[in-house]
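Q: With the input below, show me the fold.
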Amino acid sequence: MSVLVIGEGALAGRACRQLTSEGHSVTHLGKAGDRELSAALDGGVSAVAVLLHDDTSAIRYVLAVEHLRPGMRIYVALFDRTAAEQLRSVVPDVTIISPADAALPTLLGAVMGPDVVAVGPALVNSHRAERSALTRSDGFLRVGPFSVPDHIRRAGFIGRLQGQFRPHDGNSAILLTGLIGMAAIIVLDTVLLMTFKDKPFLEAALDAVAVLSTVGPAPQSTNAWYQVFAIIAMLAAIIFLAVFTAGMVEHLLSGRYIGLFGRRAMPRSGHVIVVGLGQVGFRLCQELQHLGLAVVGLERSEHCPNLPIARAADIPVFIGDGGMRRTMKKLRVDRSL
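A: Purely as a prediction, here's the structure:
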């Protein structure tokens, strides 16, 4: 069989070597223009493999091949699943291979344990297990149903719980300090008004919040100790309010890829650190999160196109360089799985 391989990366090179070793005739093109592509297709090609890292260029080549040779068998590597579905509706004879789907089972297996080679979809005849796995035992490889070990899920749950209201950087610490300080002043002032001035809870809380937000006067009192407390509390409230405002502004401008609480809070232990938030890294984060594991992504570039998608999927992402010891220390690599 004669195969035309289009691509310049390592994947295209390995595909050419593998096809040649199996006895197929291979024609390799890098960045081919319309004339080069048309000339290559006129040479009795039986199938075309488009192996590029750019989905846009790959789709363009597929459409060009379909236009020049309708009905030609085409194999293409695409990362984006939405683009893949749209391409299938336009080119019926195309076979789409996702590099992310190909790498995902092996990466999941490495997370689950040293004896787990790969983790994939559940077997057809297995109704209880959520996944199937290729495991290594006594020198043999076995395929069977697989469930995530309870201790891994438990460690992830504890790690996520420990990450709630735990600042991961200076900006988060400023925000949390201001919030806790204002809340402490309100609670203390409310308790004092209820205890020593016999005010109902709602009235005492209203007075405390009104004073803190500077929309109401402080309760009049002849007690010297309360006047001293009011002076200290109002001065402290000014400071805490300024600190909270600065932290909130910085948090809103930072992209909010890690939250202070909720699912986007950065786990502190029992988690998996995924370095790189490309198509493979993002899919791995999604699968780990779906399996109940705690996960945090690490991305160097703030302009990564998957950052907004990860935020919408409640995946915490830390912006930093994975090659720096300081960055990995912040991510608690010593307490990860």
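
Q: For the rest of this, base every contact and every neighbour count on C-alpha atoms.
A: OK.

Q: Which strand or helix spans residue 144?
A: Assigned by DSSP states H and E, residue 144 falls within strand 140-146.

Q: Residue 132: helix or strand, and which one exactly?
A: According to DSSP H and E, residue 132 maps onto strand 131-137.

Q: That strand - contacts with which helices or strands?
A: Other elements packing on strand 131-137 under the criterion 3 or more C-alpha pairs under 8 Å, 6 or more residues apart in numbering; DSSP states H and E are strand 116-121, strand 140-146.

Q: With mean neighbour count and distance to residue 16 added, can I get those strands in CSV?
A: As requested, these are exported to CSV (neighbours: other C-alpha atoms under 10 Å; distance: least, C-alpha to C-alpha, whole Å):
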stretch, mean neighbour count, distance to residue 16
strand 116-121, 20, 26
strand 140-146, 14, 29
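
Q: And the most far-flung residue of the chain relative to its centre, how far from residue 193?
A: Going by C-alpha atoms, centre = their mean, the residue of the chain most distant from its centre is residue 222, 57.3 Å out. For residue 222, the distance to residue 193 equals 13 Å [C-alpha to C-alpha, to the nearest Å].

Q: Same question for residue 205.
A: From residue 205 to residue 193 the distance is 8 Å (C-alpha to C-alpha).

Q: likewise residue 236?
A: Distance, residue 236 to residue 193, using C-alpha to C-alpha: 18 Å.

Q: If you count surrounding residues, which of these two has more?
A: Using other C-alpha atoms under 10 Å as the criterion, residue 236 and residue 193 rank with residue 193 on top: 20 against 16.

Q: Now the second one, please; I'll put the structures next to each other:
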Amino acid sequence: MGIVARDDVLALRLTLLCAHVAPDVPLLTTLFDRTSGRKLHDALPAVEIISPSALAARDLSAHCARAGARAVPWHRSRLQLVDGALRLLVGAGLGLGLALGLETAASMLALHEGFVDAVYLSARTVATVAAAPEAVHGPAWFKLFSAANMLASLALVAVFTAALVRRVSRPRLTTIWGPCAAPAYDHVLVVGLGQVGFRLGQALRAQGIPVLAVERDPTAPCVRLARKAGIPVAIARGDDRHTLQRLRIERCAVVVAATSDDLVNVSVGLAASDLAPDIAVVMRLGDGEIAAETESLLHLGAISDAHRIAAEALAAALKHLAVRTGPDTTEDDQ
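A: Okay, the predicted model is just below:
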């Protein structure tokens, strides 16, 4: 017996019901969620489970490899700041560092302070605690410069504090270093972090291929899992041209449209091919007609027909199940 459903809850309910009513009948079921599939297999070892999302991710990963995605050392892919709060935090921090350096140099030049004393007094000035006592007797240009530097530092401190609070108060999906640092060159840009996009990201990371995911819903379940999996995520609309430009699409190796909406994936493909015509595009499409029309008319890139892949895997599994159990005990319930 085969149970095919787009909803994991429905598939799980039907599997448990069939196993309870007819425990001797072999079961084949589809589950997208890996945790649910593992728990179900632990409870019912006789149930054979197929994950359409894993099959689709495997096919998309193969398309990425054929399109030129390769393992890249972290120092070659470099980094980019895709989170607005992180950009503000780094920018304000660099601005404060520059203000401190300029104030130190000016103090050493105008007040003839030693380096250590100049740094100490300049830090007080940049932090708007107090100016150097000797500044009162300093030249006019130094007083004007120090006053302007203090005002600029006051604004930078406000921006730095606001950005820091924003970063601390919400999940940090990208970092400056580490596995969640967003690559800037030769990476795979995965638009859509659902079950398929998340598993694709895991597969690419396992191969050493740098990846950056884009997800419009910050509350999506896989966004929460991405940090642990080492997948950097940008919260934005992947089909928006401004988003793709901000993420430097021209530096990608491959763009993968992996959302659950075929039309959104086609829109991503159109935007990507327009902004970066030389970048390889891979699209996940489930509707056979949309896939055929897109392939014959638009020629956007490689297409992964998720429904066809799942259907072929299910047919092969049911055939194997029928051979193993005999024709009298197997039925296909779809």
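
Q: Run through the neighbouring helices and strands of the strand holding residue 144 of structure 1.
A: Contacts defined by 3+ C-alpha pairs under 8 Å, 6+ apart place strand 140-146 of structure 1 against strand 131-137.

Q: which bit of structure 2 covers the strand it packs on?
A: Alignment note (TM-score structural alignment): strand 131-137 of structure 1 is unmatched in structure 2.

Q: Quick one: end-to-end distance for stretch 48-62 of structure 1.
A: 9 Å.

Q: Buried ones in that stretch, by neighbour count?
A: Under the neighbour-count criterion of 16 or more other C-alpha atoms under 10 Å, stretch 48-62 of structure 1 has 48, 49, 50, 51, 52, 53, 55, 58, 59, 61, 62 buried.

Q: ditto for stretch 152-161 of structure 1
A: Applying 16+ other C-alpha under 10 Å to stretch 152-161 of structure 1 flags 152, 153, 155, 156, 157, 158, 159, 160, 161 as buried.

Q: which one of these sits closest to residue 292 of structure 1?
A: Taking C-alpha to C-alpha as the measure, residue 292 of structure 1 lies nearest residue 153 of these, at 5.8 Å.

Q: Just the residues contacting stretch 280-298 of structure 1, thanks.
A: Contacts to stretch 280-298 of structure 1, defined as C-alpha atoms under 8 Å, 6 or more residues apart in numbering, come from residues 99-101, 103-104, 107-108, 148, 152-153, 156-157, 159-160, 266-267, 270-277, 306, 310, 313, 315-322.

Q: let me fix that: stretch 265-277 of structure 1
A: Contacts with stretch 265-277 of structure 1, where a contact means C-alpha under 8 Å, 6+ apart, come from 111, 152, 155-165, 168, 258-260, 281, 284-285, 293-300, 304, 306-307, 316, 322, 331-333, 335-337.

Q: List buried residues within those residues.
A: Buried members of the contacts of stretch 265-277 of structure 1, scored by 16+ other C-alpha under 10 Å, are 111, 152, 155-165, 168, 258-260, 281, 284-285, 293-299, 306-307, 316, 322, 331-333, 336-337.

Q: Residue 301 of structure 1 -> structure 2?
A: Here residue 301 of structure 1 is matched to residue 217 in structure 2, going by TM-score structural alignment.

Q: try residue 20 of structure 1
A: For residue 20 of structure 1, no residue is aligned by TM-score structural alignment.

Q: three-state assignment of residue 20 of structure 1?
A: Secondary structure, DSSP: H, G, I helix; E, B strand; the rest coil: residue 20 of structure 1 is helix.

Q: Not counting sequence-adjacent ones, nearest residue to it?
A: residue 26 (6.5 Å; C-alpha to C-alpha, 6 or more residues apart in numbering).

Q: for that neighbour, what are its contacts?
A: Applying C-alpha under 8 Å, 6+ apart to residue 26 of structure 1 gives the contacts 2, 3, 4, 5, 16, 19, 20.

Q: Could you dump those into a markdown table and include distance to residue 94 of structure 1?
A: Shown next, in a markdown table, are the contacts of residue 26 of structure 1 (distance: C-alpha to C-alpha, whole Å):
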| residue | distance to residue 94 of structure 1 |
| --- | --- |
| 2 | 17 |
| 3 | 14 |
| 4 | 14 |
| 5 | 14 |
| 16 | 19 |
| 19 | 19 |
| 20 | 22 |
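
Q: Show me which of those are buried.
A: Buried by 16+ other C-alpha under 10 Å: 2, 3, 4, 5, 16, 19, out of these.

Q: Count the residues that sit near the nearest residue to the match of residue 301 of structure 1 once chain neighbours are set aside.
A: With C-alpha to C-alpha, 6+ apart as the criterion, residue 217 of structure 2 has its nearest non-adjacent residue at 6.9 Å, and that residue is residue 235. When counting by other C-alpha under 10 Å, one arrives at 17 neighbours for residue 235 of structure 2.

Q: Name the residue closest to the centre of structure 2, please.
A: Note on structure 2: the residue nearest the mean C-alpha position is residue 213, at 2.3 Å, using C-alpha atoms, centre = their mean.
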